[in-house]
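S.K.: coordinates only, sequence not included:
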């Protein structure tokens, strides 16, 4: 199935939010809990496969159901040493994040590693430590995300 024909093609319609300046508290941001913002070079993001761009846009919107919809039914996500398998588990993971934290997300780089794509992310928020630089390793097959490993 091509991405354009999927029931989630409205993901592109999610409004993009502006990133907070570094040092400004995300707690003062009026966004709903768990919503992220994206500061990114549009040219760099357009080079990513569509499912990865759709994930980043959905994460900026903060809706766990929309985020889960970009994954294949049997996809896996590994975050903080835990693995979530299947859309329902991925949606639950994002719901837990949304309930617990408010943060900003800035894409700081992208690169290809074999069949995978790595998106470097800078986070600032009300999570333990308050600041994190992470690599999100995406695997794409047949127009869907099949894997996301965050470290």
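M.R.: Okay, I see it. Since the model is a prediction, treat every value here as computed from it, not as a measurement. Numbers count the residues shown, from 1 in each chain.
S.K.: CA only for contacts and neighbour counts going forward, please
M.R.: Will do.
S.K.: what about the helices in this structure?
M.R.: For the chain, helices defined by DSSP state H occupy the ranges 42-46, 50-61, 64-69, 87-100.
S.K.: here comes the other one, which I'd like you to weigh against the first:
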């Protein structure tokens, strides 16, 4: 399975709990939707991912990837210190200028 460059960096950053590298995958005005909450811009996304890394220590194993134009869907098995681990999640990505401009995580 071949991942878009930024998606590969996104997965690597998550698996290394590297919030700085994770943040570098996003545009300045990116929006993330996760667990019923919206995080807008890099400052909010940084707070969200640092909390998630500390709380859940999640890593992901991609199982499927589809891309059509600027929209992509990454399906991954996600493991961590959360109830029900591992679970399969879908990462709905909006891409812009080789960065992630939007991310919606669904189960």
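M.R.: That came through, no problem. Since the structure is predicted, the reported quantities are computational estimates derived from the model, not experimental observations.
S.K.: Give me the TM-score for these two chains.
M.R.: After superposition, the two chains reach a TM-score of 0.88 (TM-score structural alignment, normalised by the length of structure 2), with 106 aligned residues with a C-alpha RMSD of 1.5 Å.
S.K.: if we can go back for a sec, adding distance to residue 128 of structure 1 and mean neighbour count, write the helices of structure 1 out as a markdown table.
M.R.: Shown next, in a markdown table, are those (distance: least, C-alpha to C-alpha, whole Å; neighbours: other C-alpha atoms under 10 Å):
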| stretch | distance to residue 128 of structure 1 | mean neighbour count |
| --- | --- | --- |
| helix 42-46 | 28 | 11 |
| helix 50-61 | 20 | 22 |
| helix 64-69 | 21 | 22 |
| helix 87-100 | 11 | 17 |
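S.K.: which stretch among those helices comes nearest residue 132 of structure 1?
M.R.: Of all the helices of structure 1, it is helix 87-100 that lies closest to residue 132 of structure 1, at 14.8 Å by C-alpha to C-alpha.
S.K.: and for the closest one, what are the contacting residues?
M.R.: The contact list for helix 87-100 of structure 1, computed with C-alpha atoms under 8 Å, 6 or more residues apart in numbering, reads 33-35, 62, 64-65, 67-69, 71-77, 84, 127.
S.K.: what stretch of structure 2 lies opposite that helix in the alignment?
M.R.: On structure 2, the counterpart of helix 87-100 of structure 1 by TM-score structural alignment is residues 42-55.
S.K.: circling back: distance to residue 122 of structure 1 added to the helices of structure 1, as CSV?
M.R.: Listed next are the helices of structure 1 as CSV, based on distance: least, C-alpha to C-alpha, whole Å:
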stretch, distance to residue 122 of structure 1
helix 42-46, 15
helix 50-61, 13
helix 64-69, 19
helix 87-100, 16
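S.K.: among these, which is nearest residue 141 of structure 1?
M.R.: Residue 141 of structure 1 lies closest, by C-alpha to C-alpha, to one member of the helices of structure 1: helix 50-61, at 9.4 Å.
S.K.: Identify the residue range in structure 2 corresponding to the closest one.
M.R.: Aligned using TM-score structural alignment, helix 50-61 of structure 1 spans residues 5-16 in structure 2.
S.K.: Can you give the contact residues for the matching stretch?
M.R.: Applying C-alpha under 8 Å, 6+ apart, the contact partners of stretch 5-16 of structure 2 are 19, 21-22, 25, 58-60, 98-100.
S.K.: okay if I get those as JSON lines plus distance to residue 10 of structure 2?
M.R.: Below are the contacts of stretch 5-16 of structure 2 laid out as JSON lines (distance: C-alpha to C-alpha, whole Å):
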{"residue": "19", "distance to residue 10 of structure 2": "10"}
{"residue": "21", "distance to residue 10 of structure 2": "8"}
{"residue": "22", "distance to residue 10 of structure 2": "6"}
{"residue": "25", "distance to residue 10 of structure 2": "6"}
{"residue": "58", "distance to residue 10 of structure 2": "13"}
{"residue": "59", "distance to residue 10 of structure 2": "11"}
{"residue": "60", "distance to residue 10 of structure 2": "10"}
{"residue": "98", "distance to residue 10 of structure 2": "12"}
{"residue": "99", "distance to residue 10 of structure 2": "10"}
{"residue": "100", "distance to residue 10 of structure 2": "9"}
